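In: Any chance you can model this:
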Amino acid sequence: MFGITRSSASRGRGTTAKGITLLYAQILPVMAIVCLFPAIPKLFQHFGGIEHAAIFIPMIVTIPSLFLAIFAPVAGIVSDRYGRRVCFTAGMAVYSIAGLVPVLVDRLDMIVASRAVLGIAEAFIITVSSTLIADYFGERRHGWVSWVGISTSIAGTLLIIAGGALADISWKGPFFIYLLAIPGFIMTLIFIDEPLKSNTESSGTIQPLGFPFKIAFLIGGVTFVASIVYYVEPLNIANILSAAGIESFSTIGVIQALTTLPYILGAMLYRWLFRWSIGNLLALAGLFIAIGQIVIGFAPHYIYVSVGACIQQLGAGMVIPALLAWGQSILPFEQRSRGMGIWATAFFTGTFVCPMLVNMVEQAHDLQKAMVVFGFIAMALALLSFFFAQSQKMNAVNNKSHAAQKGQ
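Out: The predicted model follows:
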């Protein structure tokens, strides 16, 4: 079914087995965060008497993303220099070990330290797996990056449910979920090899005369802003539903799960529209996100909140595939990992900054008004993306016209 990656026919080329392995790897950073959400009260019960517990316990959840953001560019540089496979395999191995440390120890400082190491491993996993999708599949990458959004959305929902069930047993329970990293490591050893440069499309890439910092930081800047807007709804929708009158946490969880279904539709929509320019794709995604967040902000009842969340998630499902594919296509093979490292840093820094920015607006008004504010910010970004796409289109037409005139 999957084919044998080690055969000469598939060596260095994209196969279904390699694609599934890379999708599996993309889920791991999500697992590092969401499976522990339900365990936070249990962690406070167990470690609450320790000095500075109020600081260290939340860090168990957040510190992997922080270290991912810091070390992703390093992972990209090392991967471009020493090879994709060795860096990816090392990242998967370290992740498998570091994730299970809290199962074996009962010291808060050691758990926090292991989570920092986990974040470094994630930096290599997310950077190199994003790079390998483009390296292996070239123009076929669009289908695979859409599956990144679909698989992480479904996995996130299932992991929250599993984390809650295991947290009812013990504070250590959710950490046993990291056993799921071991099959991913085995798949890596079996299927992942060093990609062939010839797999990647040559048109539209920058020749490696030096690292294209201007383009890489453009991608990073757009990704940073998009990440902030992207996370406003998922990080705050539970509180808004609670304020709208839903008292049952299980009911809130069910509504959240149902409102993520349009996310999958958004990822599929990207698959149909991937030939659009990045400006037009982000404009459409931003429009859905803006409308959804504004509806949530003005919603008088949880039913309308849910409708707004569905609209927002439709746009959110397009964002990650569009940004990933953009970065993958515009950077040359020799420098793609470094570019993807910058992309990962930008995205996860946005994740880290988003709650603080929302909290600032919420303190001045309230959470629903904050949703409206960020909705209008998303609308402005959508318009900027659209006008950028139109200007790029006009420039292309003018360049073509000038070239035709010179040829006459």
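
In: Please count neighbours and contacts with C-alpha atoms only from this point.
Out: Noted.

In: Is Glu194 in a helix, a strand, or coil?
Out: coil (DSSP: H, G, I helix; E, B strand; the rest coil).

In: can you give me the helices in the stretch 201-350 of the chain?
Out: For the stretch 201-350 of the chain, applying DSSP state H, counting those that start in this stretch gives helices covering 213-243, 249-259, 261-273, 278-298, 302-330, 336-364.

In: Contacts for the second one, please.
Out: I take that to be helix 249-259. 157, 237-238, 241-242, 246, 306-307, 309-310, 313 (Cα atoms under 8 Å, 6 or more residues apart in numbering).

In: now these as a markdown table including distance to Leu258 and neighbour count?
Out: Shown next, in a markdown table, are the contacts of helix 249-259 (distance: Cα to Cα, whole Å; neighbours: other Cα atoms under 10 Å):
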| residue | distance to Leu258 | neighbour count |
| --- | --- | --- |
| Thr157 | 10 | 18 |
| Ile237 | 13 | 22 |
| Ala238 | 13 | 17 |
| Leu241 | 13 | 23 |
| Ser242 | 16 | 15 |
| Ile246 | 15 | 16 |
| Ser306 | 9 | 21 |
| Val307 | 10 | 15 |
| Ala309 | 10 | 28 |
| Cys310 | 8 | 24 |
| Gln313 | 11 | 28 |
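
In: Now the two most distant members of those.
Out: Ile246 and Gln313 (20.5 Å; Cα to Cα).

In: show me what contacts Val71?
Out: Quick fix: residue 71 is Phe, not Val. Contacts of Phe71 (Cα under 8 Å, 6+ apart): 120, 123, 345.

In: Surely the first one and Leu68 touch.
Out: Okay, so that is Ile120. Yes. The pair formed by Ile120 and Leu68 meets the contact definition of Cα atoms under 8 Å, at 5.5 Å.

In: Could you also give me the structure for this second sequence? I'd like to compare it with the first:
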Amino acid sequence: MKGWITGKFGSFVRQYRGTSMNSLEKTSLTDAPQWSQRHRDWVLLFASMFSLLAGAAVAPALPAMAAYFSHVPNVGTLTKLTLSTTALFIAVGAGPAGWLIDRIGRKPVLAAGALITGIAGTSGAALDSLYLILVSRALLGLGVACVVTSATTLIGDVIEPARQASFFGRQTAAMKFGGILFLLLGGALTTLSWRAVFLIDLLAFAILPGVLRGFPEATRRAVQPRARLSLPWRNARVLAPVFATFACQLFFYMIPTQVPFHLATTVKAAPMAISVAIALNLVSAALVATQIHRMIQWLGARQVYALSLLTMALGFGLIGLGDSYGVFVCGLLVAGMGTGTIFPCAAAGIVSVVGEAQRGRVTGLLVMMAFAGQFISPLVLAPLVQSIGIGQSFLAAAAALLACAVIVPLWLSAANE
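Out: Predicted coordinates for the structure are as follows:
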């Protein structure tokens, strides 16, 4: 009896108060308490949805916000910056967040990111200065960077290797469906007040209990606290997926920024019809993303990249050549099939290439380039649209995607030789 009690007490202490140095060497993030295993997947998926929280939720409130701050010079530009500023600071913050994840651990960065997201995001409901709201959206971007980078890193840590591709597909689906959900919720709250939309960021606090209780920290650095953590910058199995993700996001962002104008001018589509068309693109991407593990198993990663980029090119070609609402919808559905598979394939690939000690920074690089593509897209493609028009710009993007469909698989092939 004494031995049994001593064993149980020792197990309790190790679980809730830490372990000895020898135990730390054996500890893994996969050693989560049994009671948390059914919940941690949902915590990670919910945290991943925050990548769409910043932009999708606030977008419906922009006209009302611009009207309230009509006395502010350049109010139109400044209100639109409330979206792009967040994307910029997610890209800026993802790299440092990845470094912190590898240095101090996943859980502290994820918890701090959730706190920053909740506090900075909801502050917009009380601030009465457009400039201060912009500052709060920048801080929100840093918080979201910590949350999404930590969550993606944790997937590589706590999910068994055989399930990782499938789970990254579910993560992408959660992001897409989250975008639709937050867009609808933001529109509903905007009918009450443009300030009410910022209260959606209170959802960030909901993940804190799951983060604090469901993820034991693997303190690898306790074994080698001063080890120099080199990063495989020249590894094509890291760089090629990151490049594919950047290209995907660069061109994907043409859909929410250019398709509404293209549909309105070409087929005189009503606002609701435009919203349905873009929502179908997100649904298509989400559904295909859930099958990424089967695609990788059947085709292999190189072929998945080639097929995804070719599918995006086909969809963009249909959008560029379309002359009816039905053709545009078909193009958006096809393009969604391509965009939905690239990020989960890239994430699954890079977490399997690098060790746990490097995983945070490599994941930070992936998240950074994804959001950099979103931020750069309007800056790079707006002059092209002004020069040759929206339709021709989609055709040019289709040609660039065809080139990427050749470059990425060849790049990966060279790495395997």
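
In: before we move on, the earlier item: okay, the helices of the stretch 201-350 of structure 1 in CSV with distance to Asn399 of structure 1 next?
Out: CSV is the format used below for the helices of the stretch 201-350 of structure 1 (distance: least, Cα to Cα, whole Å):
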stretch, distance to Asn399 of structure 1
helix 213-243, 20
helix 249-259, 44
helix 261-273, 25
helix 278-298, 19
helix 302-330, 20
helix 336-364, 28
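
In: among the ones you listed, which is nearest Ala378 of structure 1?
Out: Nearest of the helices of the stretch 201-350 of structure 1 (Cα to Cα): helix 278-298, 5.0 Å.

In: quick one on the thing from earlier: in a markdown table: the contacts of helix 249-259 of structure 1, plus distance to Phe213 of structure 1.
Out: Conversion of the contacts of helix 249-259 of structure 1 to a markdown table gives the following (distance: Cα to Cα, whole Å):
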| residue | distance to Phe213 of structure 1 |
| --- | --- |
| Thr157 | 36 |
| Ile237 | 36 |
| Ala238 | 39 |
| Leu241 | 43 |
| Ser242 | 44 |
| Ile246 | 48 |
| Ser306 | 41 |
| Val307 | 41 |
| Ala309 | 36 |
| Cys310 | 37 |
| Gln313 | 32 |
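
In: Contacts only, for Gly221 of structure 1.
Out: Ala346.

In: Show me what stretch 36-49 of structure 2 is in contact with.
Out: With Cα under 8 Å, 6+ apart as the criterion, stretch 36-49 of structure 2 contacts 147-148, 151-152, 154-155, 170-171, 174-176, 178-179, 204, 207, 210-211, 213-215.

In: mind listing what's buried in that stretch?
Out: For stretch 36-49 of structure 2, a neighbour-count test (16 or more other Cα atoms under 10 Å) marks 40-41, 43-49 as buried.

In: Among the residues you listed, name the ones in strands.
Out: Using DSSP state E to define strands, no part of the buried residues of stretch 36-49 of structure 2 is located there.

In: Redo those as a markdown table? Include distance to Gly118 of structure 2.
Out: A markdown table is the format used below for those (distance: Cα to Cα, whole Å):
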| residue | distance to Gly118 of structure 2 |
| --- | --- |
| Arg40 | 20 |
| Asp41 | 21 |
| Val43 | 16 |
| Leu44 | 17 |
| Leu45 | 17 |
| Phe46 | 14 |
| Ala47 | 12 |
| Ser48 | 15 |
| Met49 | 14 |
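
In: And the residues you listed, which is closest to Ala357 of structure 2?
Out: Ala357 of structure 2 has its nearest neighbour among the buried residues of stretch 36-49 of structure 2 in Leu44, at 19.8 Å by Cα to Cα.

In: Aligned counterpart of the closest one in structure 1, please.
Out: In structure 1, the residue paired with Leu44 of structure 2 is Leu22, using TM-score structural alignment.

In: Ok, Asn281 of structure 2 next?
Out: So, by TM-score structural alignment, Asn281 of structure 2 is matched to Thr259.

In: same deal with Arg359 of structure 2?
Out: Checking TM-score structural alignment: Arg359 of structure 2 goes with Arg336.

In: Nearest to Ala165 of structure 1 among the helices of the stretch 201-350 of structure 1 would be which one?
Out: helix 249-259 (12.0 Å).

In: got the angle for that closest one vs helix 302-330?
Out: Going by axes from the mean of the first three to the mean of the last three Cα atoms, to 10 degrees, helix 249-259 of structure 1 is angled at 50 degrees with respect to helix 302-330.

In: got the contact list for the closest residue to Ile133 of structure 2 other than its chain neighbours?
Out: Closest residue to Ile133 of structure 2 apart from its sequence neighbours, by Cα to Cα, 6 or more residues apart in numbering: Gly124 at 5.5 Å. Counting by Cα under 8 Å, 6+ apart, Gly124 of structure 2 makes contact with 133, 136, 195, 198.
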